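K.L.:
no sequence for this one, just the structure:
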């Protein structure tokens, strides 16, 4: 009795160690690979074969079909990939998960894996301290492999059962087809409970190697593990979008149908494996089981791959989107699995949701534009903008909550947390902008009520022109949210924000003069309030720009920090490296040309006289012709490809506005 209890406890402990080792291995590989895995999934083309290869590669790398399917369900839910692409990836994931069986069959039984486990774990632990070389992220990978090998060794010992104690398993074969179904059921239930078909396969291989499990029953349990592996996709789809549910349904249907077909042709299928693998199953049963697992998933994928579009079409007809789902409040379409956590799985999805949020705010800006141009009834516009503002508030709350949860993941490093913090700052600025849009709409209603007809017309034209500056600024920002931006873009966009601030001061100054001349005070105050709020909307937009992390290294900053940069329109100079750039591309300037340009840009907005320029750049004590300055100005305009950057102030000098 004590021996039985000891073996049961040993099996449970070995199984837990195996699952922990596999999770550490998966997380270590994902952490080391960084964004490459999500980039691989994101760049899938519409080609079904490419999708299969992608699913195979990702699953083989991270050693978890569950993590891949959860990733796929999440990406479909976030509308990053289509249902057709997802089906191909699922086919490939089923093939990729067979890599674990081959690792176990080759290394788990050919030498003393316990002897290799300890040095491997020690190597992984030491690797944690090599942070400068950026290889410390793979430390968990090696330690996970060590725990996996250690767990397999313990499993072999805990399952070293006497023939008499497992004689009941031999009786399963006497039940013929019913016995096979029972084996499939055991594999399905066990895999669903532990959330790992790879672990189930490892246990089947271990029991088969010990002679505890007959060949036919082991094959049936491996087939059942394919059905049990769908539990992650099913759980991930609960509460998700209709497309996510369709993806999970396809995964279940594919694995169940493939298993049923294999059972119908079970004996011919085993004969095929015997033909491929040399020797009898008794002689090398682990290779037989690993080969069966691989051949089954490859044949199933080849069988259904030509009908991917038809499968997607049938699924869409069977699983409909209800009106309740269409009208539901915002809920972030991202699944955070409990057993396969990795921060790299969610970056694209969060970026996609932020882009959607920016689109909602763009709609609100459009409503303001319609209100200013009197294109629609104000009452209707107010209702629509208020509804959008509530939805944006929900998005802000949901996405911020999720990003905070991601920052607490064990695989998230300092750089990741900075990235999450930047994303939170972006969405908060977008939410502030949506609030300002509502405030501007309400102020616009007050302004219309209090303004006289003639003055209203003049003021509205000024407001439309001013609002268009902010509107175009936000259109540019939406592009940067979707595609990313560089440091040079940030510097150039700061000029746009400066122009918005400058226009506000001019409009408010003109309004105060009108009040002094006897204009309607209440109308003018409402007008200045609108100007102030439009400018505040511009500040929110610039806040988004500042929060977006640069996606490339800029040659502009190669020789210094942002403090060394001076910009005007699309031209930037780096005062430390003494280089000039037009739209990010370096322009070669002569020494005097650079000094002349730098002097004008440092005094942007001021008119510098010819005498000041000649004294500063050429040292006036030299005898030089006055045409020298004009020639250099002409050369600068030509090289910068911008005739309007440097303005000529006749009779005085030059300036950059």
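P.N.:
Arrived safely. What you see is a predicted model, and the numbers here were worked out from it, not measured in a lab.

K.L.:
Please make it C-alpha for all contacts and neighbour counts, starting now.
P.N.:
Will do.

K.L.:
Not including adjacent chain positions, what is the nearest residue to residue 571?
P.N.:
Spatial nearest neighbour of residue 571, chain neighbours left out: residue 582 (4.7 Å); criterion: CA to CA, 6 or more residues apart in numbering.

K.L.:
And the strands in the chain, which stretches?
P.N.:
Listed in chain order, the strands of the chain (DSSP state E) span 565-568, 571-574, 579-582, 585-587, 608-609, 646-649, 653-656.

K.L.:
which residues are in contact with the fifth one?
P.N.:
Residues external to strand 608-609 that are found in contact with it (CA atoms under 8 Å, 6 or more residues apart in numbering): 600, 652-655.

K.L.:
can you redo these as a markdown table with distance to residue 537 and neighbour count?
P.N.:
Compiled in a markdown table, the contacts of strand 608-609 are given as follows (distance: CA to CA, whole Å; neighbours: other CA atoms under 10 Å):
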| residue | distance to residue 537 | neighbour count |
| --- | --- | --- |
| 600 | 31 | 20 |
| 652 | 38 | 12 |
| 653 | 37 | 17 |
| 654 | 34 | 20 |
| 655 | 30 | 21 |
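
K.L.:
another structure for you, compare them:
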């Protein structure tokens, strides 16, 4: 949209000079070291070359009037709104750039080769054709990528259909309104492009939730039971082409893995109070997903590591350790579930006092989970001291709960058969707390070590 406005202003010499300077800077940047700098250079260079190409095309129209006459006659023959929309969509899909397509249409309007009334429908079609890039990119990708492409396509198609109907019915009035804005034919089409995108966004904004629901129903999540057919939720091999984006997506995948581990932790404790068999299958399935995510993302990070720049190296290193910590938390949650199953098979149950103590320790660990997840997501160390304090509290609870348990054994309030299970639960929760500290402190130090993080701060 912005490109179209700039193209419309390109008849000004100062704009041409600025664009030429950007293209020159872009070319120079491609010779420097650093992948990100080269990418910026490529963007600037490509942006500048679009305008160079449009300027050359405009000169061709000026030097060869017969070309202008040819296109004038051509569009007289195809002056049918739906056909023009299709032509705009197909043309944009072929060149895979709505910026270039819109720029070409604006240039042709400026030299008189294309009437504004026809150009309006071509621009509407270009907004549909530009979706082909996203559609091609999502082929063979994860569900969320496919949904994003479908959402983009649906959004633009709906907007184009609505505007096509309105412009078709009130074409003369629409042209008059645009002409009242400015006498420049280029700017008239550029403003129409701006109005289309702004109005479409405003109109469809209240219906975003419905659109998301629609694309989710069209492309549902794959329900798989075997590791071989599992897919990651946010990470895809195609992301290796854009390392900086890949790092962000890995973070999302790690956060999703943390949610799965946290849910298993909650369910495993629920199994102690209920029929354990009702939770075991769900916990096992989620544990398999956690293990798969750990292995798959680790393999992806190994491929990604050589490609990232210096600023992302520390994040990648931290993700290796966080994945391992979350996988171990998942293992402990699975162990708790197995304890619940085994106790119910043997008709054993903790005393009310013992269950209350375990739930107090669980609550402390779950608070740690929330703090660690928040710190990891926001990269904010403000609550890390609170996390460390809770970890010390859990350590003390482990010691106190063990002492009280043996006191109850001596008093005959608990059975000796409870001891291995109670001890395993307490020790497991304490180890989960240790892993959560590592997750939280990973934002300061890749290994999650508190001592190393404090040394780094000093």
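P.N.:
Noted; the coordinates are in hand. Keep in mind it's a predicted model, so treat the numbers as computed, not measured.

K.L.:
wait, the residue nearest to residue 571 of structure 1 sits on residue 568?
P.N.:
No: with contacts defined as CA atoms under 8 Å, residue 582 of structure 1 does not count as touching residue 568, sitting 9.9 Å away.

K.L.:
Please report how far the residue nearest to residue 220 of structure 2 when sequence neighbours are not counted lies from residue 301 of structure 2.
P.N.:
Nearest residue to residue 220 of structure 2 in three dimensions, chain neighbours excluded: residue 143, at 7.5 Å (CA to CA, 6+ apart). Here residue 143 of structure 2 is placed at a distance of 21 Å from residue 301 of structure 2 (CA to CA, to the nearest Å).

K.L.:
How about residue 234 of structure 2?
P.N.:
13 Å.

K.L.:
same deal with residue 88 of structure 2?
P.N.:
For residue 88 of structure 2, the distance to residue 301 of structure 2 - CA to CA - is 41 Å.

K.L.:
and these two? which has more neighbours close in?
P.N.:
residue 88 (28 against 20; other CA atoms under 10 Å).

K.L.:
Who are the contact partners of the closest residue to residue 397 of structure 2 other than its chain neighbours?
P.N.:
Take residue 397 of structure 2 and drop its neighbours on the chain: the residue closest to it by CA to CA, 6+ apart is residue 361, 6.8 Å away. With contact set as CA under 8 Å, 6+ apart, residue 361 of structure 2 has these partners: 394, 397, 426, 429.

K.L.:
Residue 359 of structure 1 - nearest residue in space that isn't next to it in sequence?
P.N.:
Going by CA to CA, 6+ apart, residue 359 of structure 1 has residue 478 as its nearest residue, at 7.7 Å.

K.L.:
Same question for residue 508 of structure 1.
P.N.:
residue 528 (6.0 Å).

K.L.:
ok, back up a step: so which of the contacts of residue 361 of structure 2 are in helices?
P.N.:
394, 397, 426, 429 (DSSP state H).

K.L.:
mind listing what the third one touches?
P.N.:
Read that as residue 426 of structure 2. Counting by CA under 8 Å, 6+ apart, residue 426 of structure 2 makes contact with 358, 361, 398, 401-402.

K.L.:
of those, closest to residue 376 of structure 2?
P.N.:
Using CA to CA, the shortest approach to residue 376 of structure 2 within the contacts of residue 426 of structure 2 belongs to residue 361, at 22.6 Å.

K.L.:
Return the residue of structure 1 aligned against the closest one.
P.N.:
Aligned counterpart of residue 361 of structure 2 in structure 1: residue 469 (TM-score structural alignment).

K.L.:
what's the answer for residue 182 of structure 2, then?
P.N.:
Checking TM-score structural alignment: residue 182 of structure 2 goes with residue 277.

K.L.:
tally of neighbours for the closest residue to that match other than its chain neighbours?
P.N.:
In this structure, residue 277 of structure 1 finds its nearest non-sequential neighbour in residue 288, 6.4 Å apart by CA to CA, 6+ apart. Per other CA under 10 Å, the neighbour tally for residue 288 of structure 1 reads 25.

K.L.:
Residue 288 of structure 1 and residue 273 touch, don't they?
P.N.:
Yes: between residue 288 of structure 1 and residue 273 there is a contact under CA under 8 Å: 6.6 Å.

K.L.:
that older thread, ok, the residue nearest to residue 220 of structure 2 - contacts?
P.N.:
219-221, 233.

K.L.:
Considering those, which are maintained in structure 1?
P.N.:
Retained in structure 1 (both residues aligned by TM-score structural alignment, their matches' CA atoms under 8 Å) from these: not a single contact.

K.L.:
Of those, just the buried ones, ChimeraX syntax please.
P.N.:
Here is the ChimeraX command that picks out the buried ones among the contacts of residue 143 of structure 2, judged by 16 or more other CA atoms under 10 Å:
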select :233
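
K.L.:
how about the nearest residue to residue 250 of structure 2 once chain neighbours are set aside, what does it touch?
P.N.:
Closest residue in space to residue 250 of structure 2, ignoring its immediate chain neighbours: residue 235 at 6.1 Å, by CA to CA, 6+ apart. Applying CA under 8 Å, 6+ apart to residue 235 of structure 2 gives the contacts 142, 246, 249-250, 253, 297.

K.L.:
Switch the ones in helices among the contacts of residue 361 of structure 2 over to TSV; also include distance to residue 340 of structure 2.
P.N.:
Converted to TSV, these look like this (distance: CA to CA, whole Å):
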residue	distance to residue 340 of structure 2
394	21
397	21
426	14
429	15
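
K.L.:
Centroid-wise, who is the farthest residue in structure 2?
P.N.:
No residue in structure 2 sits farther from the centre than residue 411, which is 56.7 Å out by CA atoms, centre = their mean.

K.L.:
Now do it against residue 350 of structure 2, distance only.
P.N.:
From residue 411 of structure 2 across to residue 350 of structure 2, the span is 15 Å (CA to CA).

K.L.:
quick revisit: which among the contacts of residue 235 of structure 2 count as buried?
P.N.:
Buried, going by 16+ other CA under 10 Å: 142, 246, 249-250, 253, 297, out of these.

K.L.:
wait, which of these is closest to residue 336 of structure 2?
P.N.:
residue 253 (24.6 Å).

K.L.:
Skipping its backbone neighbours, what lies nearest the closest one in space?
P.N.:
That would be residue 234: by CA to CA, 6+ apart, it lies 5.6 Å from residue 253 of structure 2.

K.L.:
my guess is the one you found meets residue 249, correct?
P.N.:
Yes: look at residue 234 of structure 2 against residue 249 with CA under 8 Å: they come within range, at 5.7 Å.

K.L.:
now the residue nearest to the spatial centre of structure 1: how far from residue 235 of structure 1?
P.N.:
Compute the mean C-alpha point of structure 1, and by CA atoms, centre = their mean the closest residue is residue 348, 1.7 Å away. Residue 348 of structure 1 is 21 Å from residue 235 of structure 1, where distance means CA to CA.

K.L.:
Lovely, talk soon.
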